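Peer 1: The following block contains a protein sequence and its predicted model.
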Amino acid sequence: MKWSLNELGQIGSMPFQFEEVINVSNSIIKRNSEITAISPAHVSGFFVVDSLGLLGSFSVSVKVTLPSTRSLKVVEVPLNFEVSEYYVSHRTHDLSRFDANDVVIVLEDDIFDLDRAVEDNILLQIPTRVLTTEEEASANLPQGKDWEVSEDSRNNQKQKDKDAIDPRLAKLKDFFNE
């Protein structure tokens, strides 16, 4: 669904409410090849024009199928999140009126594309750690001959590096013992 900023600006101060089911499967899979499947996204919310610009506030509910980050088994991840963004014309040059916490999107050609906004926010919400229910429940991490995975392996390596003594300076460690 696409609207022009002029069209949405004519609604005045009354919120323009909407509820849509958007199929973003093909475009999201093209943008992120790790996603194997995605359900149609249920989007509901409103747009309102205020002194800062067009405020879009909507919620998105979708299920994304991803590989497990540990075993590469298929995992269906439900995503439910809220989006609150300001949309302004590309002719707007002064963005200083917005707070540092405001998300401001500058629209090319002054056309707002709901599908694209939903796609962008879905991609931002994809977790970096995806595990199957068995992997979450199990305390056993993968291991093999002479190797194992541990959750804090980076911390252990940093501690080993910190405790290691440079062989060129090894004799100095006993300097103050004399």
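Peer 2: The structure has been received and is ready for your questions.

Peer 1: from here on, contacts and neighbour counts on C-alpha atoms
Peer 2: Noted.

Peer 1: Quick check: buried residues in stretch 123-139?
Peer 2: Judged by neighbour count using 16 or more other C-alpha atoms under 10 Å, the buried positions of stretch 123-139 are 130, 131, 132.

Peer 1: In strands, which of these fall?
Peer 2: Residues of the buried residues of stretch 123-139 located in strands (DSSP state E): none.

Peer 1: CSV for those, including distance to residue 76?
Peer 2: Formatted as CSV, the buried residues of stretch 123-139 follow (distance: C-alpha to C-alpha, whole Å):
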residue, distance to residue 76
130, 9
131, 10
132, 9
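
Peer 1: Could you pull out the strands in the protein for me?
Peer 2: Using DSSP E, the strands of the chain run over residues 2-4, 16-22, 37-38, 41-49, 54-67, 74-89, 104-107, 111-113, 143-144, 147-148.

Peer 1: Mean neighbour count for these - can I get that in JSON lines?
Peer 2: Formatted as JSON lines, these follow (neighbours: other C-alpha atoms under 10 Å):
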{"stretch": "strand 2-4", "mean neighbour count": "12"}
{"stretch": "strand 16-22", "mean neighbour count": "14"}
{"stretch": "strand 37-38", "mean neighbour count": "18"}
{"stretch": "strand 41-49", "mean neighbour count": "19"}
{"stretch": "strand 54-67", "mean neighbour count": "19"}
{"stretch": "strand 74-89", "mean neighbour count": "17"}
{"stretch": "strand 104-107", "mean neighbour count": "17"}
{"stretch": "strand 111-113", "mean neighbour count": "18"}
{"stretch": "strand 143-144", "mean neighbour count": "8"}
{"stretch": "strand 147-148", "mean neighbour count": "9"}
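
Peer 1: here comes the other one, which I'd like you to weigh against the first:
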Amino acid sequence: MKISIQKIIRFDDYPFDESVDISEIENWNNDIRRIGSVHVTGHANAQGNQITCYLTITGTMILPCARTLIDVTYPFEVDAVEVFSTDPYYQEEDESEIHPIDGEVLDLDPYIKENVLLEIPFRVYASQEEIDQFALTSGEGWEIVSEQETEEPTMDPRMQKLQDLLNEKEDKENQ
């Protein structure tokens, strides 16, 4: 999403409302399995050598469930404020919240992607309906069994005979 700096300076409060494709962040090292376009609304204003952009980013991303690894749709809405400097002599510091602008166009795409990445939750969980519908319940050599479904393990017949002999011996000793 690119905005001309001259447009921002000309308007007191330059509004914008666009869809931005940020699907390339799926390939980065994060948990996002799918994300399409996000909707970005907001406005920008200029005061002296600084441009302040107020953004609202909305969209949905597909993340893995922390328990089952099935896809979970996670809707998000991010409110962000980004400050830029048009001063050609401004040098960005490491922890600075003011970003320098090179040229006559303000490119908001990297800042939109950064704010979406910061919105990824630590864990998401699928609903029970999603788990019942999509989760695997068995595979090669394994299956999920609830505690109610488990049976008491049956004893090996040879061990059962030995146990019977021991029980008889205890009964004789107790008499």
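Peer 2: Okay, I see it. Because the structure is a prediction, the values reported are computed rather than measured.

Peer 1: Superposed, what's their TM-score?
Peer 2: With the length set by TM-score structural alignment, normalised by the length of structure 2, the two chains reach a TM-score of 0.62; 128 aligned residues with a C-alpha RMSD of 2.8 Å.

Peer 1: Turn the strands of structure 1 into TSV, including distance to residue 160 of structure 1.
Peer 2: TSV is the format used below for the strands of structure 1 (distance: least, C-alpha to C-alpha, whole Å):
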stretch	distance to residue 160 of structure 1
strand 2-4	56
strand 16-22	51
strand 37-38	42
strand 41-49	47
strand 54-67	32
strand 74-89	35
strand 104-107	45
strand 111-113	52
strand 143-144	20
strand 147-148	16
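
Peer 1: Residue 10 of structure 1: which of the ones you listed is closest?
Peer 2: strand 41-49 (8.8 Å; C-alpha to C-alpha).

Peer 1: Compare the strands of structure 1 and report which one is nearest to residue 28 of structure 1.
Peer 2: Checking the strands of structure 1 against residue 28 of structure 1 by C-alpha to C-alpha gives strand 37-38 as the closest, at 8.3 Å.

Peer 1: Which positions in structure 2 sit opposite the closest one in the alignment?
Peer 2: Counting by TM-score structural alignment, strand 37-38 of structure 1 falls onto residues 34-35 of structure 2.

Peer 1: ok, average deviation of that stretch from structure 1?
Peer 2: Superposing on structure 1 and averaging over aligned pairs (mean C-alpha distance after the TM-score superposition for structure 1), stretch 34-35 of structure 2 comes out at 1.0 Å.

Peer 1: sorry, back to before: closest to residue 155 of structure 1 out of the strands of structure 1?
Peer 2: The nearest among these, by C-alpha to C-alpha, is strand 147-148 at 14.7 Å.

Peer 1: wait, doesn't residue 23 of structure 1 sit right on residue 37?
Peer 2: No. If you go by C-alpha atoms under 8 Å, residue 23 of structure 1 and residue 37 don't touch, sitting 11.3 Å apart.

Peer 1: so what's the alignment partner in structure 2 of residue 88 of structure 1 up against?
Peer 2: The equivalent of residue 88 of structure 1 in structure 2 is residue 85 (alignment by TM-score structural alignment). By C-alpha atoms under 8 Å, 6 or more residues apart in numbering, the contact set of residue 85 of structure 2 is 49, 50, 51, 98, 99, 100, 101.

Peer 1: and if you look at residue 105 of structure 2?
Peer 2: By C-alpha under 8 Å, 6+ apart, the residues touching residue 105 of structure 2 are 2, 3, 4, 5.

Peer 1: between those, which is nearest residue 16 of structure 2?
Peer 2: Nearest member of these to residue 16 of structure 2, counting by C-alpha to C-alpha, is residue 3, at 9.0 Å.

Peer 1: Touching, the closest one and residue 109? I think so.
Peer 2: No. The pair residue 3 of structure 2 and residue 109 fails to qualify as a contact (C-alpha under 8 Å) at a distance of 10.6 Å.

Peer 1: Quick one: neighbours of residue 158 of structure 1, just the number.
Peer 2: By the criterion of other C-alpha atoms under 10 Å, residue 158 of structure 1 has 11 neighbours.

Peer 1: Now which residue in structure 2 aligns to it?
Peer 2: Per TM-score structural alignment, residue 158 of structure 1 is not aligned with anything.

Peer 1: Now do the same contact list for the residue most central in space within structure 2.
Peer 2: Centroid-nearest residue in structure 2: residue 120, 3.5 Å away (criterion: C-alpha atoms, centre = their mean). Counting by C-alpha under 8 Å, 6+ apart, residue 120 of structure 2 makes contact with residue 31.

Peer 1: That one matches what in structure 1?
Peer 2: Matched by TM-score structural alignment, residue 120 of structure 2 corresponds to residue 126 in structure 1.

Peer 1: which stretch among the strands of structure 1 comes nearest residue 137 of structure 1?
Peer 2: Closest among the strands of structure 1, using C-alpha to C-alpha: strand 74-89, at 14.4 Å.

Peer 1: With structure 2 overlaid, how far apart is the closest one on average?
Peer 2: So strand 74-89 of structure 1 averages 1.0 Å relative to structure 2 (mean C-alpha distance after the TM-score superposition for structure 1).

Peer 1: That's all I had, so thanks and see you.
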